[in-house]
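Q: missing the sequence, but the structure's below:
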């Protein structure tokens, strides 16, 4: 058997070079020395491959094998795929092994759909345990890379069981499996707590980490019990040392907190709103000392103050420019930090987290709802500026992962441009032209009514509160009266507590996402909201949102390490349900609300994680909670 998946081991284990002894096949004894001589003249995978094109028979196969190994070492995935396709035309080649190589090359190029088709075509043919183990690992890796840990888990388990039983070494299998399990909720893990002892061992270990996350002593005892119960289990290799495990899951103890907000310059008003939110949270949080520093100070001045204070944690800065300058100077590299914005560059420390009121969170939440409802043809209306274009591009990029249809996009320049944009997208202008033509044919009065296009099944407005109040009436009068009403959705930009006091406009039926704080939707907020309204009755919407953000930023610190480690863990804040992704960014799930009878009511809307196209087309049926 000529199983050269050892080359995959080299790549996946991150080794730059490795030599191995391979068992020859029957045909390899007949290979001529001329192939080796030609191979030695080549300097790259491409040159070896070109040499193979001019040879025949065993020499060609041997050169293609050499080119394949070189392509893997060079990480030349397109060439690896091409070599596999060439070898597929040769009957004497191990076709199962070769198709695994092709699937691997496609996976490395993010051609997940094609790779899955190949892997699924091999079902029922995987007699050799090496073939089966690698097949399961590659399949699991594809699903895991698409953030479908529940779908990946069974394949990871089978790969682990087969590798353990047959002493097959697949580097990164244990680490990848463990990373995948950490993304599963305790409910999902319980459903996997069955089957072979290898699978149960993995699941129980993951459950221990979740159940005893807040108790280092109990976790340590649970791991010791696990080791006694699952002696020789492959998961033992990924267990951290005792001290590392306790440090990873322990809550951060904060005695001295530094807060970096704008206290001067044009953004001082924003800093005041943040300061109010932080102080309100500190009334409920026992932190011995909190020091506010102006983030607009020079890097040197901030560094000097931090050196004196030696804080346990830092919140801020707010402004991207200030985050960038402190990151470049590595001023905060040794300190846990919760930045109140995103970072354009690389995260410089695993102790650094990022919290921003990103509208992209809302766009993704709306998109997931649209797909859960089965909408096929969304129409987006957004201002023709940098922010509007950015959100439209983000929606399109995500939508294309899940649907073959294209969203209809309408970008308006100003309020005068809105009617033309809407009538053009809904093709009402064409209907009016047809009516005009018919009228010209008859002398008497012709009864008529414009028709709008019928394929648009949902409309998403990305304008601000004023723009939304102008757009909604245009949509009402331009959608055919005899057609079903098209559901209308908007982001939190459409909602303004200030404007709603005097004019909710004709927004009846409009759904929108919003911070819980702006909807007064949590009972625990009632007293805090009363105090806020008493102290700042006329605060702008942006100030109210920043207040909620800063309030959450203080209270989430205690849980932030566990949020970043434990899958499914959320913090219920004023700014939404907060979770932390693998890059240290806080993600938000907002509340849904609807305008009804000139009032705002909270609503629960259906949502679920959508299925990427490459998985849909593989002919699989998925249920994802």
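A: Received the coordinates, thanks. Just so it is clear, the model here is predicted, and its values are computed rather than measured.
Q: CA only for contacts and neighbour counts going forward, please
A: OK.
Q: and the residue nearest to residue 480 when sequence neighbours are not counted, which of the three is it?
A: The shortest distance from residue 480 to any residue that is not its chain neighbour, by Cα to Cα, 6 or more residues apart in numbering, is 5.1 Å, and that residue is residue 451. Counting by DSSP: H, G, I helix; E, B strand; the rest coil, the backbone at residue 451 sits in coil.
Q: try this one side by side with the last:
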């Protein structure tokens, strides 16, 4: 029976927009005038029905009949409605005619809050945090101040700080629904912390509220497959943290979600092309599944796992699927080939759910029993775009190989970058078989244009003049698509062509996965995103990594990310139902923080690092980073 899809993403989207200056009247924006108050009640009703444009029009119609400061208040209320309705650009246009100096103190603070909300809607959390520094930390605006800061911290992946803000917000809320939504958001933030962060950041003893949230998340992960055991230990947790916000209805919902998700399947079928061109990657995924199976904690449930050769065609993969179902599989992992996955996607109905190990080329339809999970390079390119945007960049140049992989990666990066509001100033392609990329880099950096201007000036003046080539100044970073060998050549050439101060962002392919400070010294300063399996060291992974290195030493590094894919594919199976239940925003896997979208795609949030002294250093641990706050 297909696993239900009651998605966490719907909750997260609701929290993003409904919590931006929620209601714009419950805390921040209730002027004394009774007419405005009645108008606001009408607008709130429109927003409840999803008519944000109607609410904004209601405010604006009244604003045209009034004078400041009431007119300013109404325009700010209209802007808030537009932000919540997903139109931050229109909201910003309403603020263009305002200057903070001309507003009353109350409207000035409201103005700043709306600008911060617009920045968050445009994925500019650093801008929002800067704006919020000017907001008083007491008085009628404090709840919205805390809420917006929490959202900004979450957008910046600063989940510990986001949870802290949510905890401070909790006692300020009087509406039970708003309070429950805030507690769910607190849970989402704490649940986004890694296991290592949960251990190292919990420093205060009970009954510390933050510590209580962190311990509850740890218990939930420990008893993920044992909801009854979790119910048995929560009374002790409640004794340790009396009066904790998670007690009561939230804890009841959590336990109900755990139980509703059901037990993991008794049997898993795995479809992989164990012979042929993809046999190497397929065997690494298989061995990752085996390693995860034997790494199951004592007392954890171990389903039967049976492997099937999916062959080279969609037809053979479909046959393997049918055999697996006949043999009793309750869920199938695989296939790996995109064409085989497309063949299964077109089969309606699927007798048992499928956790595919690839991504459909075109999402033309959604099979409710199909989940798509893989290491798509497009995911990494989009992550890099979001990272560069969060760090304040706005104008990119792109350097990519003349290959289908290069075009795929660039296409994903460009689409995400431009959707955020970024601009691409130049794109150059290079031959990955060559070592000298001088001509292409000169074009990328406009050094050829600089030289041409010098030649024309020399001809005009009729004499030689001193000349220093100058690279383009309209770009603030390079998006680089390259292998380790190519990147080791390209980065020094960028420096040679006067771009040493231009930040470089890349996907995981830039890193071999094996630390080598000698070979990678030339890549210092390159920022890239990769799986936690590659970039992090966690105590609970040590034994697993040691086993893989011991049993498969020839392929442990070469196929490291594919071993990680196998590990997460196996471990994700019992979690799929819980992701569907709406309480669990992400599964913290070795391939990334995994979340489920409405079309059954498993999205990965990666860790990002920068090369320092030839070694990758996690960005949040890099004390020498000078590019974290670029002025846009």
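A: All right, it came through fine. Everything quoted here is computed from the prediction, not taken from an experiment.
Q: go ahead and confirm the residue nearest to residue 480 of structure 1 touches residue 477.
A: No. Proximity of residue 451 of structure 1 to residue 477 does not meet the contact threshold set by Cα atoms under 8 Å, at 10.6 Å.
Q: of these two, which one has the most company?
A: A count of neighbours by other Cα atoms under 10 Å puts residue 451 above the other of residue 451 of structure 1 and residue 477, at 20 against 11.
Q: which of the residues in stretch 455-462 of structure 1 are buried?
A: By neighbour count, with 16 or more other Cα atoms under 10 Å as the criterion, the buried positions of stretch 455-462 of structure 1 are 456-462.
Q: which parts of the stretch 101-250 of structure 1 are strands?
A: Assigned strands in the stretch 101-250 of structure 1: none (criterion: DSSP state E, counting those that start in this stretch).
Q: what strand or helix carries the residue of structure 1 most remote from its centre?
A: Centroid-distance maximum for structure 1: residue 443 at 61.5 Å, with Cα atoms, centre = their mean. Secondary-structure assignment from DSSP states H and E places residue 443 of structure 1 in no helical or strand segment.
Q: on that earlier part again, now, the buried residues of stretch 455-462 of structure 1 that are in strands?
A: Cross-referencing these with the strands (criterion: DSSP state E) gives 458-461 as the overlap.
Q: in which helix or strand does the residue nearest to residue 427 of structure 2 when sequence neighbours are not counted reside?
A: Here the nearest residue to residue 427 of structure 2 in space, its sequence neighbours aside, is residue 398; by Cα to Cα, 6+ apart that works out to 4.7 Å. Assigned by DSSP H and E, residue 398 of structure 2 belongs to strand 395-401.
Q: pull out the buried residues from the very next helix or strand once past that strand.
A: Scanning forward in sequence from strand 395-401 of structure 2 by DSSP H and E, the next helix or strand is helix 404-420. Taking 16+ other Cα under 10 Å as the neighbour-count basis, helix 404-420 of structure 2 is seen to contain the buried residues 406, 409-410, 412-414, 416-417, 420.
Q: mind giving me the packing neighbours of helix 404-420 of structure 2?
A: Using 3 or more Cα pairs under 8 Å, 6 or more residues apart in numbering; DSSP states H and E as the contact test, the elements touching helix 404-420 of structure 2 are helix 377-390, strand 395-401, strand 423-430.
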